[in-house]
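Colleague: got a predicted structure here, sequence first:
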Amino acid sequence: MAKYTPMMEQYLRIKAQVPDAFLFFRLGDFYEMFFQDAQKAAEELEITLTGREAGGEERIPMCGVPYHSAQVYIERLIEKGYKVAICEQVEDPATAKGVVKREIVRVITPGTVMEESMLQEEENRFLLALVESEGMYALSAVDLSTGECHVTQTDSPLFFLDEALSYQPKEIVVEQEEQEWLAHFRQRGGIFISPFSLSEELRKRAYQLGVSQLVGFEETCCEPAIQRSLELLLAYLQETQKRSLGHLHRLRSYDAKRYMMLDESARRNLELTTTLSEGKKRGSLLGLLDKTATAMGSRLLKKWLDKPLLDREEIERRQEIVEGFRTDLLGLSGLQEALRKVYDLERLAARVAYGTAHARDLLSLGRSLQQIPRVLEVLSSFQTPEIQAPLAQLDICSDLAEGILEAIVEEPPLSVKEGGILRAGYHAPLDELREIQKNGKTWIASLEQQERDATGIKSLKIGYNRVFGYYIEVTKSNLKHLPDGRYVRKQTLANAERFITSELKEKEQLILHASEKSTVLEYELFVSLRDEIAKHVPRLQRLSEWIAELDVLHAFAVISNIYRYVRPFVHGGEQLWIEEGRHPVVEAASTHAFIANDVQMDGSDRQILVVTGPNMAGKSTYMRQVALTVILAQIGCFVPAKRAQVPLIDRIFTRIGAADDLAGGRSTFMVEMSETCHALKEATNRSLVLLDEVGRGTSTYDGMALAHAIVEYLHHQVRAKTLFSTHYHELIHLEEELSRVVNVHAKCEEQDGKVVFLHKIVPGGADRSYGIHVAELAGLPEPVIKRAKVILTELESGIPDNTGNSRKVELQQMSIFDFLESESGVVRENGSELARDPIEEEVLEELRSWDLLNRSPMETLQWLQELKRKLTE
């Protein structure tokens, strides 16, 4: 191994502690990186790669970033999924003997971000620790930026994966990398997997932290898997953060099965929090509902959408509050205005406990607390008992507000180490030092005038710099006017000389000592104030929880008033009945009146609705609006309908749209079948299943057979309420065969050869698909449309054989390929077999070899025309 300088040996020792992170190594005013870190960082950050001598035979790679702007570069690395270890000088270089001592003070990872600039105001940033132990799967989740911590466990691996993904984690900590279920997360972008070895020493330290800080930790840890996951999480935080985690108080142990489970597919297809097309909040259900006035409320709303309730009593409590708010429009408006002046108490409190809050954070906290009495004043106008109930016991932290606002100036600087933070009168010794500074500066100004008068030099001035302190500056042309003996030369410039006097140096010592002492004292007082507030973080967190819930329920009332939502009756029975239901997001985005539709489902007569009709007729909208209405009802919101009765639904499954999974090596049809399989295996008789065009990704007969079998299985085995949209008209007859299957269809009319979509769901099955009409609306060339209509007419009426006779064939949804080539190798007519002649065999051979997927529609149509010519000549 090469012999390196002592400083570089120190770097290598420290780097060995964090092999999976970029090490930002503090050297003066820069964070430097070396070796492979430098090469990779230069590439990722697009900064210059240089080199330096380090005692070895060759120059080593090096790059660096200024410490004052390092945050920008750290943020870019974290968003790319890397870790960054911050290594600081922990002793004064002026007094250090040998190499300055350095230590890692923090490791920033995708799941442990605390910096305000790197956080999304309206989103949580969760770190998860996942453990599998003795057949149980445990999950611990923490948002370090808010201090919330959640734990749960299950014996179902599929349920475990769905629950973990519901947090949309940025980082997952695991003890071992070989678990098969980790592949489920690696296939998804944006999730960083962090292997972490949990030694016995680390486990003990983590357990002690949990006992000392997390309320209910020991009771929760009676379950071995949960204890292991919590210890893994806390140990990882201790090793990476290396500072107080005092804001981690709120440990929530919950049974995931007490909430509606929405897997990743359901959240995506229903566009709960982001849109399918652009992945943005705008256009999603969250985007519509988010009329919250605070960041805390916005984050809580998203959590509620991810975890709708199965607790009818809690749902009704929320409904009562929404009802109370929406009946008093003036009070609701006043509440909204009051809440808008409340800053993000959760994250402010977390930064206080974490030790990173600056003076502006404390001022924001104080002003927010100062606004709470106004919120209470507005709430007093509402008569609803559920609104009034918590007010009597509410701790509004007025003492903290008073202490902060008495201490911090109106416009404090961002830096906490340069003074100017605390008000005059807050601390008497600090005021004395400030008075010395103030008087000293006045004395300096007075001295300058005295010296001008004494010497007659009008341009004489007294200045200051950090190297020489205070000095008297005189131009060279005026040096002859200076008195002898009193001025001592300090520095010579090109056009002037600088001097000092014993009187000036004496005053300088007094002023500078007061300034330095004042700055140090003010920083100490600020830290003391911050530490004192940190002792009350649990109080602040309880208050922030109440504000967040109040904000979300106020938003429900606002949105219900805007769009005329009604209070649904949520019950424990089986009937799902929605009268004149509407899709909330589509309705809000429409410029014309939304066509409302009814739905009636139960477990006895109407378990499965087979929905037929053409594309563009509103089938998918209808299915989605049923699911969204259920979700809205179970989060306590009112719903877009004239009336609604909603049973408690435990899970919603969706199989909607066509998409492949190239990264996972799955075709569109495989994705379709995988999602359908998940629904069939996991759904219960209390679930809601939405299946859209299942089976269309394969051949007609295969798809029809699968669709038929799936409906039967849902009917006989699962018994979940199901909306089954299909183009296979053959499935309509299932209404006659299965007692709980009912046909409905999207009504259309044909006027002057054009199809008119009425967007109305009515009883019965559709009589045709209108596929060519939809293709015409999409803008396909007129020759293609005309030729398709001719072919369709021939298929429906019969195709001439080579003798000129017409052979009737019942095609229904059979494609031309299925018609010309049956599995038996012959064409059947009225049950009898017809032998093919050589021309037919030639045509079939061409059919077998035609590469349909790599040919354009026009080429295929022209080729079909040629086949027809061969058969009819």
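Modeller: Received the coordinates, thanks.
Colleague: CA only for contacts and neighbour counts going forward, please
Modeller: Noted.
Colleague: roughly how far apart are the nearest residue to Ile652 once chain neighbours are set aside and Leu414?
Modeller: Leaving aside its sequence neighbours, Ile652 sits nearest to Leu688 (C-alpha to C-alpha, 6 or more residues apart in numbering; 4.8 Å). Leu688 sits 52 Å away from Leu414, going by C-alpha to C-alpha, to the nearest Å.
Colleague: higher neighbour count, the two?
Modeller: Neighbour count, other C-alpha atoms under 10 Å: between Leu688 and Leu414, Leu688 has more, with 24 against 13.
Colleague: wait, the more buried one touches Arg719, no?
Modeller: No. In this structure, Leu688 is not within contact of Arg719 by C-alpha atoms under 8 Å, at 9.7 Å.
Colleague: strands of the stretch 651-800 of the chain, residue ranges please.
Modeller: Taking DSSP state E, counting those that start in this stretch, the strands of the stretch 651-800 of the chain run over residues 651-655, 688-692, 721-725, 741-751, 754-763, 799-800.
Colleague: would you turn these into CSV with distance to Thr475?
Modeller: Below are the strands of the stretch 651-800 of the chain laid out as CSV (distance: least, C-alpha to C-alpha, whole Å):
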stretch, distance to Thr475
strand 651-655, 85
strand 688-692, 89
strand 721-725, 93
strand 741-751, 94
strand 754-763, 90
strand 799-800, 111
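Colleague: for those strands, which one sits closest to Ser145?
Modeller: Ser145 lies closest, by C-alpha to C-alpha, to one member of those: strand 651-655, at 30.1 Å.
Colleague: so who does the residue lying farthest from the centre of the chain touch?
Modeller: The centre of the chain is farthest from one residue, Asp484, which by C-alpha atoms, centre = their mean lies 75.1 Å away. Shown in contact with Asp484 (C-alpha atoms under 8 Å, 6 or more residues apart in numbering): no residues.
Colleague: ok, Leu214 next?
Modeller: Counted by C-alpha under 8 Å, 6+ apart, Leu214 has contacts 248-251.
Colleague: same question, Val173
Modeller: By C-alpha under 8 Å, 6+ apart, Val173 lies in contact with 127-130, 193-196, 232-233, 236.
Colleague: ok, the residue lying closest to Asp602 once chain neighbours are set aside - contacts?
Modeller: Spatial nearest neighbour of Asp602, chain neighbours left out: Gln575 (4.5 Å); criterion: C-alpha to C-alpha, 6+ apart. Residues in contact with Gln575 (C-alpha under 8 Å, 6+ apart) are 600-603, 645-647.
Colleague: would you turn the contacts of Leu214 into JSON lines with distance to Leu365, secondary structure and neighbour count?
Modeller: Below are the contacts of Leu214 laid out as JSON lines (distance: C-alpha to C-alpha, whole Å; DSSP: H, G, I helix; E, B strand; the rest coil; neighbours: other C-alpha atoms under 10 Å):
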{"residue": "Leu248", "distance to Leu365": "19", "secondary structure": "coil", "neighbour count": "26"}
{"residue": "His249", "distance to Leu365": "19", "secondary structure": "coil", "neighbour count": "20"}
{"residue": "Arg250", "distance to Leu365": "20", "secondary structure": "strand", "neighbour count": "20"}
{"residue": "Leu251", "distance to Leu365": "23", "secondary structure": "strand", "neighbour count": "21"}
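Colleague: below is an additional structure, to be compared with the one above:
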Amino acid sequence: MPQKTKHTPMMEQYFSIKKDYPDAFLFYRLGDFYEMFYEDAIQVSQLLELTLTARNKNADDPIPMCGIPHHAAQGYIDTLIDQGYKVAVCEQVEDPKTTKGMVKREVVQLVTPGTRLAVGETGARENNYLTAVLYIEEQGVYSFSYADLSTGEIKVAILSSVDSLINECESLATKEIVIGSELGEEVTHKLEQHGILLSPHNMLPTDKQEYSSLTLKLESTELIAGATLLISYLQVTQKRRLDHLQKAMSYQPEHFLKMDYYSKYNLELAQSIRTKEKKGTLLWLLDETNTAMGARLLKQWLDRPLVEKDLIVERQDRVESLLNAFFERMDLKERLKKVYDLERLAGRVAFGSVNGRDLIQLKTSLNQVPGIREVIEGINQGQWDSLLVDLVPAYSLVDLIDTAINEEAPLAITEGNVIKDGYNEQLDTYRDAMKNGKQWIAELEAKERQETGIKTLKIKFNRVFGYFIEITKSNIASLPEGRYERKQTLANAERYVTPELKEIETLILEAEEKSQELEYQLFLEVREEVKKEIDFLQKLAKSIASLDVLKSFADISESYHYVRPELVNDRSHLELVEGRHPVVEKVLGSQEYVPNSVMMPEDTSILLITGPNMSGKSTYMRQLALTVIMAQMGCFVPCEKATLPIFDQIFTRIGASDDLISGQSTFMVEMMEANQALRFATKNSLILFDELGRGTATYDGMALAQGIIEYIHEKVGAKTLFSTHYHEITVLEEVLTGLKNIHVGAVEENGKLVFLHKMMTGSADKSYGIHVAKLAGLPDELLVRSSEILAHLEGETPEMSLTEKESVAPVVSEATEQLSLFEDSQENPVLKELKEINLLEMTPMDALNCLFQLQKKL
């Protein structure tokens, strides 16, 4: 809170600015530092480990204060943004030298997690998306939009549910969501649970003309409303023209292969479950791109594989043409390595933050375009026509930068040496004066030494006193009377000036000052000329990015011997001959990996998979999903031959995990994910269920597993891989016509379990759980006892044939009954005693003893 004593004018100014940014740290510019006060200072000093000091230390309540050097501010800002905070950068907007009284200050930019421009190698290869959500009450839908400020991309969609909204936000890995006041408390709470910063905003764009031009291609007022909210927030936070923003484009999630964020997480598409890093993921495998633009586009294609056959085939044709042109592809690779990030360079031009080195990078990139186009034209047989439309050289832009900008331009654009000699006649004149002036100084120094006889006489310069003649105290007596005008006295020397030296100084300093001013203006003129070509540069960037990704697909396909899949529009046939898990194969090597086929002809919708733990069931299931995703991205796939339907959705339940934030157990998460598939899957979907039902009691789990299988078979019809340890339900193959049993082969050799990692027809004879426990190193005594217990249970529990029970009828039929656990044996007194036992009041040991006594009686 403000102190009790009277505020200075500066602090009054600080308060007036801070009140407009209550949810951000205010970096208030004072000279060469950014200062923070009160709560901002206390929090920032802790977050950045800065020394917390005080202003007006002798006041009744001193003002907490901390500060950072302005030249090092970016690193501190990045640290705060990474932790989910906002920073308002307040600058002096008047020259202190020419201003009387308080210098005017304004916030020139509000930096937020969603508007931060990516930095570093990792950031360059990733998008940083800001999203906006507006609830349209009349239709009961959400207008959803997102943008990457650094590239200018804007996309808008209409979403019908909170689940789809959260799924889009998770897929984009957004760190900030701009929300309208109509969104509602329940929805905002769900979004906050996912650790995303919510930024309420209700202001309209200040530049209506820019707003309307950016939303011209949107089809409805609902889409325009969402884009308006997003554009407005960008204008308010960035406080400058955003000429690089592209026209907002609408998209429909159903036009791409749908995968919720649970499925993407389970399949490890972009993040490893174990390490949370890119290594070990499908993205890691596929990323042989040579440009930052290509790397970002690859991630977008991975998030949204295609469902339209013609578009997939177009990509396949292009990959094949590159695959068949080895030398051209190697030439292309070398040229792409010299292409910098055109999208973000265009963004910096529009932002006004581009410097001389950025323009040299732009020139270097544009110089590669003629060669890249020549390579593609050389292999084009019609499949590249649409891409070549925007893959156009920019000779005039290259000539402008080449003529104007120094190859060794410094980072700063206000300190000279940015513009080349010969570009501007007046600038050359100033530079000649500066160069000659230094020669004049050297000649004057030599002349004064000769005439005074003082060999140690020197002419020096500093920013306070300008040029001066310095003579040591021991030589002052040798000076002719009245020759020099005294300027400054030092302990060991005197400093002087002469009319001639003043004249030379004026010429040199005026030339330096005017030279820097002129250079800066010339640079701005060049920047404005480049700015006119932003639209062209963005289209060129998209073409090169697409080419880079397709080249990456060709490289991967060649390196790992992938084949082109045949795509069919219906779900009648799925054939994957000797398929491989692409990531596991890369890690293990092709010599160690055991390939497996997936055969699901028209009459098969479900493969029921049995076999030991660790034998490869989950790998087999993931293998199919990753192959489908790669195929619908347009990439070739890891197998000997593939015929695949085009799927509309993929649902997975692989692995066990608790949702601790929502307070949900593993089994609850399992059932919720299963419910998503059962509710929303179509006959054109792919479902992968791994060990469903294991999170509850045995018979509960078995009943649920059978019920889910029957429901998918009778009601959904989706292609499904279902792995289980419930061997009892493998008899469903006898009554469900679309279900086939397969199992992972395993053999026992000298009491040891050997995994074959090969899928075979039919069901496994047992789970080999104790064998796996032995591999894990459990104590021998425990394993022996477990084997005895297993022998008792298997030997004494009556066999149950599901096909003989009425309950085997599909769970959707009218006569569904609970599974019968025993044959009708009312005459047997042991069974009567067993039925009367109250298991809930028995300890596990009591139950085991009771079972032993019953066994003896039998």
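Modeller: Cool, the structure landed. Since the model is a prediction, treat every value here as computed from it, not as a measurement.
Colleague: can you calculate the TM-score here?
Modeller: Put the two chains on top of each other and the TM-score (TM-score structural alignment, normalised by the length of the second structure) is 0.93; 832 aligned residues with a C-alpha RMSD of 2.5 Å.
Colleague: re earlier: now, of the contacts of Gln575 of the first structure, which are buried?
Modeller: Buried subset of the contacts of Gln575 of the first structure (neighbour count, 16 or more other C-alpha atoms under 10 Å): 601-603, 645-647.
Colleague: how about CSV for those residues, with distance to Glu451 of the first structure and secondary structure added?
Modeller: Formatted as CSV, those follow (distance: C-alpha to C-alpha, whole Å; DSSP: H, G, I helix; E, B strand; the rest coil):
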residue, distance to Glu451 of the first structure, secondary structure
Met601, 97, strand
Asp602, 99, coil
Gly603, 100, coil
Gln645, 91, strand
Val646, 90, strand
Pro647, 91, strand
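Colleague: next, give me the two most distant ones among these.
Modeller: Using C-alpha to C-alpha, those span at most 14.2 Å, a distance reached by Gly603 and Gln645.
Colleague: Lys333 of the second structure: what secondary structure?
Modeller: Classification of Lys333 of the second structure by DSSP: H, G, I helix; E, B strand; the rest coil places it in helix.
Colleague: aligned counterpart of it in the first structure, please.
Modeller: Aligned by TM-score structural alignment, Lys333 of the second structure pairs with Gln336 of the first structure.
Colleague: would you confirm that that match contacts Thr294?
Modeller: No. Gln336 of the first structure is not in contact with Thr294 according to C-alpha under 8 Å; the separation is 9.5 Å.
Colleague: would you point out which residue is most central in the first structure?
Modeller: Mean-position check on the first structure, C-alpha atoms, centre = their mean. Result Glu123 at 5.2 Å.
Colleague: around the counterpart of Ile708 of the second structure in the first structure, how many other residues sit close by?
Modeller: Alignment note (TM-score structural alignment): Ile708 of the second structure maps to Ile710 of the first structure. Using other C-alpha under 10 Å, Ile710 of the first structure is surrounded by 19 other residues.
Colleague: any idea what Met668 of the second structure aligns with in the first structure?
Modeller: Counting by TM-score structural alignment, Met668 of the second structure lines up with Met670 in the first structure.
Colleague: separation between that match and Leu139 of the first structure?
Modeller: Remark: distance between Met670 of the first structure and Leu139 of the first structure (C-alpha to C-alpha) = 29 Å.
Colleague: more neighbours: those two, which one.
Modeller: Counted by other C-alpha under 10 Å, Met670 of the first structure and Leu139 do not tie: Leu139 has more neighbours, with 25 against 16.
Colleague: which positions in the second structure sit opposite the host helix or strand of that one in the alignment?
Modeller: Assigned by DSSP states H and E, Leu139 of the first structure belongs to strand 136-143. Here strand 136-143 of the first structure aligns to the second structure at residues 141-148, judged by TM-score structural alignment.
Colleague: mean offset of the matching stretch relative to the first structure (after superposition)
Modeller: Averaged over the aligned pairs, stretch 141-148 of the second structure sits 1.1 Å from the first structure after superposition, using mean C-alpha distance after the TM-score superposition for the first structure.
Colleague: what's the offset of that stretch from the middle of its chain?
Modeller: How far stretch 141-148 of the second structure lies from its chain's middle: 17 Å, per C-alpha atoms, centre = their mean, to the nearest Å.
Colleague: stretch 773-789 of the first structure too?
Modeller: Its chain's C-alpha centre and that of stretch 773-789 of the first structure lie 42 Å apart, by C-alpha atoms, centre = their mean.
Colleague: same thing with stretch 616-625 of the first structure?
Modeller: With C-alpha atoms, centre = their mean as the basis, stretch 616-625 of the first structure stands 27 Å off its chain's centre.
Colleague: residues contacting that stretch, please?
Modeller: Under the contact criterion C-alpha under 8 Å, 6+ apart, stretch 616-625 of the first structure has outside partners 270, 581-584, 597, 611-613, 690, 692, 723, 725, 745-748, 757-761, 774.
Colleague: which parts of that stretch are buried?
Modeller: Quick answer for stretch 616-625 of the first structure (16+ other C-alpha under 10 Å): 616-620, 622-625.
Colleague: list the contacts for Arg125 of the second structure?
Modeller: Contact analysis of Arg125 of the second structure by C-alpha under 8 Å, 6+ apart lists 292-293, 295-296.
Colleague: which of those residues has the largest number of neighbours?
Modeller: Met293 (28 neighbours).
Colleague: from Leu648 of the first structure, how far out is the aligned residue in the first structure for it?
Modeller: Alignment note (TM-score structural alignment): Met293 of the second structure maps to Met296 of the first structure. Met296 of the first structure sits 27 Å away from Leu648 of the first structure, going by C-alpha to C-alpha.
Colleague: now the helices: where do they sit in the stretch 701-850 of the second structure?
Modeller: Remark: helices assigned in the stretch 701-850 of the second structure by DSSP state H, counting those that start in this stretch are 769-775, 780-796, 829-836, 844-857.
Colleague: now the third one and helix 844-857, what's the angle there?
Modeller: With axes from the mean of the first three to the mean of the last three C-alpha atoms, to 10 degrees as the criterion, the two stretches helix 829-836 of the second structure and helix 844-857 enclose an angle of 160 degrees.
Colleague: what's the mean deviation for helix 829-836 of the second structure versus the first structure?
Modeller: Following the fit onto the first structure, the mean deviation recorded for helix 829-836 of the second structure is 9.7 Å by mean C-alpha distance after the TM-score superposition for the first structure.
Colleague: helices and strands around that helix, which ones?
Modeller: If contacts are counted by 3 or more C-alpha pairs under 8 Å, 6 or more residues apart in numbering; DSSP states H and E, helix 829-836 of the second structure sits against helix 844-857.
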